[in-house]
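1. sequence first, then the predicted structure, then my questions.
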Amino acid sequence: MMDEREILKLVKSGEMTVDDAVHELKTMPFKEIDFAKIDFHRKIRTGAGEVIYGAGKTPLEIVKIIEVMLENGQDKILITRLSKEAFEIIKKDYDIKYYERAKVAIYGELEKPSGLGKIVVATGGTSDIPVAEEAALTAEFLGNEVVRLYDVGVAGLHRLLSHIDELVDASVVIAIAGMEGALASVIGGLVDAPVIAVPTSVGYGASLGGVAALLSMLNSCASGVSVVNIDNGFGAGYLANTINHMEAKR
């Protein structure tokens, strides 16, 4: 599948008629199969192709979606929230690389980093790493250089401060923490870059499955902190990518 720039270039060069170009653009938006409508226009609209959310889909449904994506020119595919059992079935049909801790699979090669700078992914503890890896792999898949700073929570603040150079050099910081979620506020007070806070469902009873961290992050007194939903590493990685490519877009 050609993107809109390729089509316009062919029209300009005389290799494609206007009518053929209109037909191509009309047929590009999506393809409907029995259980899904696969969106081929998403990269044109948003800069990134459609991602497969693996949870709730059968392995055979995912195989079919991959097949249709590849037939229509999407040569890199990100699958999130994919179980190991589903991966074992899908890999019989497609050569996908699986990252078990993040429950992420990738078809195709990672893009060469093209963003403005580096995205730092920091976690409060090691229990937050699965969400962090989902964020980091999403950002890498979309063409960003990622620096991982794991287990640098506020219970031992010196661990975070030992990485101050990486933090202040970042163009975006993703701060991931459960418990009381204080890491985002601390980082927000140290850096001049946007901070994307990700609350995780890590913690004891009164953490309420991540709600305590979510509310702490939403109420951060540090300016420049935005918050995504509980355990939403993908959303954080995607948003960080958008921020990190704004200068390149201009």
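-> Alright, I've got the coordinates.
2. rest of the way, CA atoms for contacts and neighbours
-> Will do.
3. where do the helices of the chain begin and end?
-> When secondary structure is read from DSSP state H, the chain shows helices at 4-13, 18-27, 42-46, 59-71, 84-90, 129-141, 157-161, 164-169, 183-188, 211-218, 233-244, 246-249.
4. what comes up buried for the first one?
-> Buried residues in helix 4-13, defined by neighbour count with 16 or more other Cα atoms under 10 Å: 7-8, 11.
5. out of those, who's nearest residue 103?
-> Distance to residue 103, by Cα to Cα, is smallest for residue 7 among these, at 36.4 Å.
6. out of everything not next to it in sequence, what's closest to the closest one?
-> By the measure of Cα to Cα, 6 or more residues apart in numbering, the closest residue to residue 7 outside its immediate chain neighbours is residue 21, 6.3 Å from it.
7. next up, the contacts around the one you found.
-> Applying Cα atoms under 8 Å, 6 or more residues apart in numbering, we find residue 21 in contact with 7-8, 11.
8. go with 10 Å
-> Listed by Cα atoms under 10 Å, 6 or more residues apart in numbering, the contact partners of residue 21 are 4, 7-8, 10-11.
9. next up, a second structure to put side by side with the first:
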Amino acid sequence: MTEEEIARLLREYKEGNVAEAEAVKAIAEAPFEEMRFAEVDHHRELRQGMPEVIYAAGKTPEQVRDIFYSLYTHSKGNLLATRADRSHYERVQEKVPAAVYDETARLIYLDRDTRITRDAAHKILILTAGTSDIPVAEEARLTAYLFGNCVETCYDCGVAGIHRLFAHLPAIKAANVIVVIAGMEGALASVVGGLTDKPVIAVPTSVGYGASFHGVAALLSMLNSCAMGVSVVNIDNGFGAGALASKINKLR
């Protein structure tokens, strides 16, 4: 089946005109590109609205370059490679000169999708407990932005100086989805969860002294939060938080 045929079939399935079994069969037969070291899913954009995202860590610069270029030539959406270093970026630029590297977030990205209309009335807010959490927050921010959302940030407003958090109450009340990023004991997520009726996505970070166990202490604190409506992603997973926040924001 061609991309147009599969897109039509998926639209008909969403409208209730095609049986689930037929739609699943079409997706199962959707083509991917065999690259010897990777099988690139070129129909991810049709199913999820965004091309496949590359996890660069553990891949050679040449592998990231070739996958990025393959996605560049077979899709229309924004492109993203996470956990990338400058050597990855230098190789990607050989074939996609317009790609951008954000060193703080460790992301290579291409912001090219002119079909996106960001709704300023439905914002994602990203809060960090400390400045040391900003790299994870920037990964979440850029991910959510490239997925088509308006994103606002408030950094370094942890519970050690809780008056700093209260200064951002207007932004908390105005947000549609809130991402809370914290290391150490991870208390900020519970505090924010008690201040809002909006979904809160908690991200534990590996920031902290020895007993923080590289983020495990914050992870357990967030999982044990007594505040209602707090969900938790994995340690340092800014990308996962940004992607989930985007999906929630678009539903609302």
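-> Arrived safely. Only a predicted model underlies this, so the values are computations on that prediction, with no experimental measurement involved.
10. next, the TM-score between them, please.
-> TM-score for the superposed pair, counting by TM-score structural alignment, normalised by the length of structure 1: 0.86. Supporting figures: 233 aligned residues with a Cα RMSD of 2.2 Å.
11. can you lay out the buried residues of helix 4-13 of structure 1 as TSV showing distance to residue 240 of structure 1?
-> Below are those laid out as TSV (distance: Cα to Cα, whole Å):
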residue	distance to residue 240 of structure 1
7	30
8	30
11	35
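12. tell me which residue of structure 2 lines up with residue 161 of structure 1.
-> Taking TM-score structural alignment, residue 161 of structure 1 has residue 166 as its aligned residue in structure 2.
13. my guess is that match contacts residue 157. True?
-> Yes. At 8.6 Å, residue 166 of structure 2 and residue 157 qualify as touching, with contact defined as Cα atoms under 10 Å.
14. neighbour count winner among those two?
-> residue 157 (21 against 15; other Cα atoms under 10 Å).
15. OK, contacts around the aligned residue in structure 1 for that one?
-> Alignment note: residue 157 of structure 2 maps to residue 152 in structure 1; criterion TM-score structural alignment. For residue 152 of structure 1, the contacting residues are 122-126, 158-163, 177, 183, by Cα under 10 Å, 6+ apart.
16. swap in residue 67 of structure 1?
-> Counting by Cα under 10 Å, 6+ apart, residue 67 of structure 1 makes contact with 61, 74, 93-94.
17. buried among those? Need that as a selection in ChimeraX.
-> Written as a ChimeraX command, the selection of buried residues from the contacts of residue 67 of structure 1, which uses 16+ other Cα under 10 Å, is:
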select :61,74
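18. between the contacts of residue 67 of structure 1, which is nearest residue 232 of structure 1?
-> Proximity of the contacts of residue 67 of structure 1 to residue 232 of structure 1, judged by Cα to Cα, is greatest for residue 61, which lies at 23.1 Å.
19. and for residue 163 of structure 1, nearest residue in space, chain neighbours not counted?
-> Once flanking residues are discounted, residue 163 of structure 1 sits nearest to residue 149: 7.9 Å by Cα to Cα, 6+ apart.
20. just to revisit the earlier point, export the helices of structure 1 to JSON lines and tack on distance to residue 107 of structure 1?
-> Listed next are the helices of structure 1 as JSON lines, based on distance: least, Cα to Cα, whole Å:
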{"stretch": "helix 4-13", "distance to residue 107 of structure 1": "23"}
{"stretch": "helix 18-27", "distance to residue 107 of structure 1": "24"}
{"stretch": "helix 42-46", "distance to residue 107 of structure 1": "17"}
{"stretch": "helix 59-71", "distance to residue 107 of structure 1": "9"}
{"stretch": "helix 84-90", "distance to residue 107 of structure 1": "11"}
{"stretch": "helix 129-141", "distance to residue 107 of structure 1": "10"}
{"stretch": "helix 157-161", "distance to residue 107 of structure 1": "34"}
{"stretch": "helix 164-169", "distance to residue 107 of structure 1": "30"}
{"stretch": "helix 183-188", "distance to residue 107 of structure 1": "32"}
{"stretch": "helix 211-218", "distance to residue 107 of structure 1": "32"}
{"stretch": "helix 233-244", "distance to residue 107 of structure 1": "16"}
{"stretch": "helix 246-249", "distance to residue 107 of structure 1": "25"}
